[in-house]
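Asks: using only what follows, build the 3D model:
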Amino acid sequence: MSYLHVLNGDAVLTAFNQSSLPGDIVVCREVLCEGKVKNTKDPDVFFESRAKHLEFHYGIDKQSYYTQVVQELEKIKPSGSLQEIILWFDNDLFCQFNLLFMIHLIRQRFKALPLITLVDLPRHPTPENYATLFETRTTLTETDLEIADDIWDALCLDTPQALELFSHMNNGHFKHMATAITAHLSRFPNTENGLSSIQEFFLQRLQMGDYRWYDLYKLFWDSLPVYGFGDFQLDVMTNRMIKAGVLEQDDQMLRITSLGSEILANEENYMDYAPMEHRWLGGVRLKTSRWRWNKKLQRLVSM
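Replies: Purely as a prediction, here's the structure:
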């Protein structure tokens, strides 16, 4: 039987190769929970939009994006011998949104779908784990695939209302999706001081004392594993907070500023100091969005 294994990121590639499971491998190197995602059914149009956005706002070279990301994903294509695609994805936001796109891409490229299965990947799997996980993989039904495509479409819309509905629904075999969506929605500016959930976490910890950046990152990973963010995403957020004047960095040390303390006390609003012109969450442009995260209600409200 011919298998195609889709892995989320290079971090699991070494251990997977040591597992000696048969089949070809594709590595998804996207970060689709970060930045703009264009609402289109054409993969070429999507990748072109994504490449421009990541180069302009994140400093990711367009050619490198096509070489490292797009060319790798071009391996996902019909083949006469291919009988099953196995999706290996963790339960955090980072992985779950990449999973949605992989299913969307597969459905765009295959007229007749092969068997598609899903592995609920634990954190930091060892080579020995993969054989057992492979044997316990879940077969995704047509209904599952339609659900995933519907959630992906909702993520790409310019309003988060449809996406929020899925955080309260039974999403078939995607048992972690509702939690991941809620984590994503909590990244919208909140109603009290305009901070996202992660920004507020950083300021609350720094209010208690200065941290080396890597110690603060580790605390975040240990406390809020639901996000699954890496150094790159946290560096982007930290630099934005420094430019907004709520954090200061001295060599490796991070500290909260007086403005940061005022925002944390709800005396100022972060959105008054942080440029939102090119900030996106999925298809939602934050500068023009009226949606805010209500911490007490744990849902979005229109302001």
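Asks: every contact and neighbour count from this point should use C-alpha atoms.
Replies: OK.
Asks: so residue 126 sits against residue 14, correct?
Replies: No - Residue 126 is not in contact with residue 14 according to CA atoms under 8 Å; the separation is 9.5 Å.
Asks: quick one: the strands in the chain?
Replies: Taking DSSP state E, the strands of the chain run over residues 2-8, 24-28, 35-36, 82-89, 115-120, 138-139, 211-212, 247-250, 253-256, 280-282, 284-285, 291-294, 299-302.
Asks: mind checking which of those is nearest residue 194?
Replies: strand 291-294 (8.0 Å; CA to CA).
Asks: before we move on, back to that, who's more crowded, residue 126 and residue 14?
Replies: residue 126 (14 against 11; other CA atoms under 10 Å).
Asks: got a list of contacts for stretch 134-142?
Replies: 115-120, 173 (CA atoms under 8 Å, 6 or more residues apart in numbering).
Asks: ok, 6 Å please
Replies: Stretch 134-142 is contacted by residues 116-119 when judged by CA atoms under 6 Å, 6 or more residues apart in numbering.
Asks: again, but for stretch 4-20
Replies: The contact list for stretch 4-20 (CA under 6 Å, 6+ apart) reads 23-29, 85-88, 126-127.
Asks: what ranges does the stretch 201-303 of the chain have for its helices?
Replies: With helices called from DSSP state H, counting those that start in this stretch, the stretch 201-303 of the chain shows them at 213-223, 231-243, 258-264.
Asks: here is a second sequence; please produce its structure as well for comparison:
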Amino acid sequence: MRKQYHILNGDSLKEHFPESIQGEIIVAKECLVDGSVKGKSLTDFFKTRAEFISSNYDGCTEQDYFEKTVPEFQKMQMIPDYSDINLWFEDDLFCQVNLWFTVNLIFNSLRSSKVFLIRPAIHNQFGFGGLSEIELINAYKQKAQITELDKIALLWNFYQNNDIEELVKTANKLAQKYPFILNAVEAHINRIPNENGPGRPKQTLIDIMNELGTDSFGAVFKEFNKRESIYGFGDLQVKRLFDEVKNNG
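Replies: This next block holds a predicted model:
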């Protein structure tokens, strides 16, 4: 019988992962949608991320990153041949960027392993977190094998190198089977500041603050999640943008 591995996007799903689903759990403990992802090697990349996370996320040191985050990615690389690898990722940009990196990481290590994608049947701001145990089991039963690992792995390379043209080209090639990838890529492009504005997320925050007549983060964050669930940002990511908007007047 093939060994089962489940790669989850964050610890929240792990906390209520159905016990009836057999297999080893590995957690992608990252938010690659936020901050620099530069690095000529995997070692350089992890150093870049450790520095960014420790500088911008309270309660996480560089040592924490290398002791808690890096080992999970190393586990992915050590998955044995002839395994089934189940990727539990949602459609929003936060999850998609982590997915692209994960696929890129395991792609060259695969030997006769099969990779499956598991997505929520209903896509909303709560994602897997809004599903019951039965709904999670049903999502697992509906898993779909990924046969385009090479192209999805390339998405990470293009994202990391900020190659928007190739990112869009590859997303379009995958669009018929994975339309949510193109949606995420478009959301990424729209958040890049240009001469016409500060980018979609910041503009949405400005609009919400003006419409609600408040700069209370709690109220603004709640409304942002309703309008911009495509980004999948948590409170930490939105708070960084929120503070930048406030500081810039």
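Asks: am I right that residue 190 of the first structure is in contact with residue 293?
Replies: Yes - counting by CA atoms under 6 Å, residue 293 is a contact partner of residue 190 of the first structure at 4.3 Å.
Asks: let me see the contact set for residue 231 of the second structure.
Replies: By CA under 6 Å, 6+ apart, the contact set of residue 231 of the second structure is 92-94.
Asks: that one pairs with which position in the first structure?
Replies: Taking TM-score structural alignment, the alignment pairs residue 231 of the second structure with residue 227 from the first structure.
Asks: repeat that for residue 202 of the second structure.
Replies: Using TM-score structural alignment, residue 202 of the second structure pairs with residue 199 in the first structure.
Asks: quick one: its match from residue 126 of the first structure, how far?
Replies: Here the criterion is CA to CA, to the nearest Å. By it, residue 199 of the first structure lies 33 Å from residue 126 of the first structure.
Asks: the one residue sitting closest to the centre of the second structure: what's it in contact with?
Replies: With distances taken as CA atoms, centre = their mean, the residue of the second structure nearest its centroid is residue 95 (2.3 Å). Applying CA under 6 Å, 6+ apart to residue 95 of the second structure gives the contacts residue 89.
Asks: please redo it, this time with the cut-off set to 10 Å
Replies: When contacts are counted by CA atoms under 10 Å, 6 or more residues apart in numbering, residue 95 of the second structure touches 8-10, 28, 30-33, 88-89, 184, 230-233.
Asks: which residue sits closest to residue 154 of the first structure, ignoring its sequence neighbours?
Replies: residue 163 (4.9 Å; CA to CA, 6 or more residues apart in numbering).
Asks: so what corresponds to that neighbour in the second structure?
Replies: In the second structure, the residue paired with residue 163 of the first structure is residue 167, using TM-score structural alignment.
Asks: and its match, how many neighbours?
Replies: Number of residues near residue 167 of the second structure (other CA under 10 Å) recorded here: 22.
Asks: list the contacts of it.
Replies: Contacts of residue 167 of the second structure (CA under 10 Å, 6+ apart): 152, 154-159, 161, 182, 185-186, 189.
Asks: so it versus residue 228 of the second structure, what's the distance?
Replies: From residue 167 of the second structure to residue 228 of the second structure the distance is 21 Å (CA to CA).
Asks: what ranges do the helices span in the stretch 1-150 of the first structure?
Replies: 13-18, 43-58, 62-65, 71-73, 93-109, 127-135, 142-156.
Asks: that older thread, anything in contact with each of residue 190 and residue 293 of the first structure?
Replies: Between them, residue 190 of the first structure and residue 293 share these contacting residues under CA under 10 Å, 6+ apart: 196-197, 299-301.
Asks: which one of those sits in the busiest neighbourhood?
Replies: Busiest of these [other CA under 10 Å] is residue 300, holding 22 neighbours.
Asks: count the residues that sit near the nearest residue to that residue once chain neighbours are set aside.
Replies: Spatial nearest neighbour of residue 300 of the first structure, excluding adjacent residues (CA to CA, 6+ apart): residue 293 at 4.5 Å. Look at residue 293 of the first structure: counted by other CA under 10 Å, it has 24 neighbours.
Asks: wait, doesn't residue 293 of the first structure sit right on residue 191?
Replies: Yes - if you go by CA atoms under 10 Å, residue 293 of the first structure and residue 191 touch, sitting 5.9 Å apart.
Asks: residue 170 of the second structure and residue 24 of the second structure: what is the separation?
Replies: 31 Å.
Asks: what's the answer for residue 159 of the second structure, then?
Replies: Computed as CA to CA, the residue 159 of the second structure to residue 24 of the second structure distance reads 29 Å.
Asks: neighbour count winner among those two?
Replies: Taking other CA under 10 Å, residue 159 of the second structure and residue 24 do not tie; residue 159 has more neighbours (19 against 12).
Asks: does that one really touch residue 99, like I thought?
Replies: No - Residue 159 of the second structure is not in contact with residue 99 according to CA under 10 Å; the separation is 11.8 Å.
Asks: circling back to that earlier point, just the buried ones from the contacts of residue 95 of the second structure, in PyMOL syntax?
Replies: This is how PyMOL selects the buried members of the contacts of residue 95 of the second structure, with burial counted by 16 or more other CA atoms under 10 Å:
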select buried, resi 8+9+10+28+30+31+32+33+88+89+184+230+231+232+233
